[in-house]
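*Asks:* I'll drop the sequence and a predicted model, then ask my questions.
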Amino acid sequence: MNTPELRQLKMAWIAAKEAGDTQAQLRILQDHPAQQDELIDFIAGYQAIGGAESIDQEASLLPVTRRALASALERVFEAQSAFATLTELRKSRNLSKVEAAKGLRLSVDVWNKFENGAIELVSLSQRQLERLAQFFQVSIEQFSDSLGGSQPAITLNRRQTREAASQAQQGPQKQSFAEAIARSTMSREDQKFWSE
């Protein structure tokens, strides 16, 4: 617990440290046995972060630090680009289709078209792509790749004759984002939001 008395002792210890008065530092510890454990933890933390030493912003990184940084960045960016489809991307954010649609100000039917690969990537403007990618906290390229990986689900129309069914399998018709919005159940405000 960081009481006012403990804060004063910490400030007194730092002042003694900066003055180079080791005797005053020891006296603070000895004169306050009730706060000794907290002061020791504070001093250890102070020493661990370098205390009052200034950090050279121009210092080059050690090779071991460079490798660690490269490894960490590789793991982060590999994890982010591992979404082959928009469904995987949405699920990685623990969102239902309804939550994703609501967060994006889209209707569920339009979001379903995205996940089913029925929306043509080329029909999206740069601003629309930015909004979609920003919502999922990925880059535009990562969102575009996930959309490209989302293929239309192929279904058979059971009312067709066998011959027609064997000749053509039907999936969602590709359409532009503007067409999907125009045919959707979205509110006028949300349609305008995505048309800008």
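*Replies:* Sure thing, it's come through.
*Asks:* hey, let's count contacts and neighbours off CA atoms from now on
*Replies:* OK.
*Asks:* please enumerate the strands of this structure.
*Replies:* Using DSSP state E, the chain contains no strands.
*Asks:* how far does stretch 100-112 stretch from start to finish?
*Replies:* By Cα to Cα, to the nearest Å, the extent of stretch 100-112 from end to end equals 10 Å.
*Asks:* below is structure B, check it against A:
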Amino acid sequence: MNTSELQRLKMAWLAAKEAGDTQTQFGLLRDHPEGLAELSDFIAAYHATGADVLVEEPQTILPVTQRAYQKALERVFNAELAFANLTELRKNRNVSKVEVARGLRLGVDVWNKFEAGAIELVSLSRQQLERLAGFFQVSTDQFARLLDQSQPALTLNRRQTRQASRSEQQGPQKQSFADAIKRSGMTKEDQEFWLQ
């Protein structure tokens, strides 16, 4: 059985489990004998890890726990995040720009620069990248990929001549994370938090 078919079966079983549809759960096992061993292992792991028991998540997750959780999801479902950029990630988490900025102790203007692709990835330290990724509960590699894919939206300056507008498109200028913080209206404490 190929990986995508097995992944589809796992997702169907989880959907049936959440809906309380035992007939569909048994039907999946009965109708797919070629994937019975893998699906049985998945179901056993689901119950062994207590996934069917509701547990209140702690407010903060240690970075090592978060990375382990993300790796486990990637191994089980063999998939990367399905987001194209940081804006889609934020919207999927159902948080506003203001909530993200407040949660990360950033200015909204700085977060806007992240979403616009104006912050240079190379200007982020490992610790800064871990803080940003940890807020969204994704790996640092995934956050870096999403930041790279958050490209500036190119616009034309309508006041330019026709010839100039054809030859030159304008977008946000790339800048380092430190410069963005220094130019922001953030409090001194929040600036020190990110620049230490």
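*Replies:* Perfect, I can see it now. Because the structure is a prediction, the values reported are computed rather than measured.
*Asks:* which parts of the first structure are helices?
*Replies:* Taking DSSP state H, the helices of the first structure run over residues 4-19, 22-31, 36-48, 63-80, 86-92, 97-104, 108-115, 126-136, 140-149, 162-167, 177-182, 188-195.
*Asks:* buried ones in the first one?
*Replies:* Translated: helix 4-19 of the first structure. The neighbour-count check on helix 4-19 of the first structure (16 or more other Cα atoms under 10 Å) flags 6, 9, 10, 13, 14, 16, 17 as buried.
*Asks:* that helix aligns to what range in the second structure?
*Replies:* Using TM-score structural alignment, helix 4-19 of the first structure lines up with nothing in the second structure.
*Asks:* can you give me the distance of the residue sitting furthest away from the middle of the first structure to residue 30 of the first structure?
*Replies:* Distance from the C-alpha centroid of the first structure peaks at residue 23, with 49.7 Å (Cα atoms, centre = their mean). Residue 23 of the first structure is 10 Å from residue 30 of the first structure, where distance means Cα to Cα.
*Asks:* from residue 94 of the first structure, how far out is residue 80 of the first structure?
*Replies:* Going from residue 80 of the first structure to residue 94 of the first structure by Cα to Cα gives 14 Å.
*Asks:* so which of the two has more stuff around it?
*Replies:* A side-by-side neighbour count of residue 80 of the first structure and residue 94, using other Cα atoms under 10 Å, places residue 80 first with 15 against 11.
*Asks:* what's near enough to touch the more buried one?
*Replies:* Going by Cα atoms under 8 Å, 6 or more residues apart in numbering, residue 80 of the first structure touches 138, 142.
*Asks:* of the helices of the first structure, give the one that comes closest to residue 155 of the first structure.
*Replies:* Nearest to residue 155 of the first structure among the helices of the first structure is helix 162-167; the distance by Cα to Cα comes to 9.8 Å.
*Asks:* and residue 175 of the first structure, how far from residue 128 of the first structure?
*Replies:* Using Cα to Cα, we find residue 175 of the first structure at a distance of 16 Å from residue 128 of the first structure.
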